[in-house]
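Asks: Here is a sequence together with a model predicted from it:
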Amino acid sequence: MRRGEIWWADLPPPTGHRPVVLISRDEAYIYREFVTVAPVSRRFRGIRAEVSLGQEDGLPTSCAANLDSLTTVPKSSLQRHIASLDTEKLQAVDSAIRFALGLET
């Protein structure tokens, strides 16, 4: 497991089974039981706290990672690796996180 990977995950209701983007730093996947993820949704609102994803990212349809909805889940909820984001897309995720958390200067 590495930051920027997309995995199928079983999230608590009402979210359920869906793709997530791994957000925690790489070391967390070695030592931590719980990790931070961003859920992926087919609903795209076009806001700065979202990053559009699609077939070029290993997903079957157009969708978005929602960085307003960061959540911490047990590693055991991560079921299957789908793909890994490229550097440019991961930088977009970083920017969306800064916006979502009000960390922009």
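Replies: Alright, I've got the coordinates.
Asks: Please count neighbours and contacts with C-alpha atoms only from this point.
Replies: Fine.
Asks: hmm, who's touching stretch 46-59?
Replies: Residues lying outside stretch 46-59 but in contact with it, judged by Cα atoms under 8 Å, 6 or more residues apart in numbering, are 44, 60-68, 82-85, 89, 92-93, 96-97, 99-100.
Asks: ok, and here's another one to check against it:
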Amino acid sequence: MDRARRSRVVRGLRRCGGRRATLNRGDVYDVDFPSGRRPAVIVTRDRAIPMVANVTVASVTRTVRGLPTEVTLGREHGLEHESVVNCDNLATLPKDALRTRRGLLDPQSLDRLRQALRIALELD
């Protein structure tokens, strides 16, 4: 989905952590995981997000293993250090576990995320 389309997604706005927010696939958020707060990328499809209470996220880590299920991210995505989205480490959490929005994936990174998810979930 192009950036203009993403910015027009306004149907079904929900409260997120006490604030009104539009969530989109590819958004990078600080997330309250059971083990603590860390960045993650929303991987739930855009059309489902307004309809569900929970979203699925892929964790972000600075540990790069060179796996085909990793997508490289950096400052342009709202992160302080070069990191990777680890599509082998998915979690489904309540929307109110999403805290601060850091940034979003560009179209090329979203394409790489889709491919990494296909590999991680053996959908090909």
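Replies: Right, received. Where do you want to start? Keep in mind it's a predicted model, so treat the numbers as computed, not measured.
Asks: Could I get the full set of strands for the first structure?
Replies: 5-11, 16-22, 34-41, 50-53, 63-66, 71-74, 78-84 (DSSP state E).
Asks: Could you measure from Asp32 of the second structure over to Asp124 of the second structure?
Replies: Asp32 of the second structure sits at a distance of 31 Å from Asp124 of the second structure (criterion: Cα to Cα, to the nearest Å).
Asks: Look at those two and report which has more neighbours.
Replies: Legend: neighbour count by other Cα atoms under 10 Å for Asp32 of the second structure and Asp124, higher for Asp32 (17 against 7).
Asks: Relative to Ala116 of the second structure, how far out is the more buried one?
Replies: In terms of Cα to Cα, Asp32 of the second structure sits 23 Å off from Ala116 of the second structure.
Asks: cool, Ile49 of the second structure as well?
Replies: Counting by Cα to Cα, the gap between Ile49 of the second structure and Ala116 of the second structure amounts to 20 Å.
Asks: mean distance, the longest helix seen in the second structure to its aligned residues in the first structure?
Replies: Ranked by residue count and defined by DSSP state H, the top helix of the second structure is helix 107-120. Following superposition, helix 107-120 of the second structure is found to deviate from the first structure by 0.3 Å on average (mean Cα distance after the TM-score superposition for the first structure).
Asks: Can you give me the buried ones in that helix?
Replies: Of the residues in helix 107-120 of the second structure, those scored as buried under the neighbour-count criterion (16 or more other Cα atoms under 10 Å) are Ser109, Leu110, Arg112, Leu113, Arg114, Gln115, Ala116, Leu117, Ile119, Ala120.
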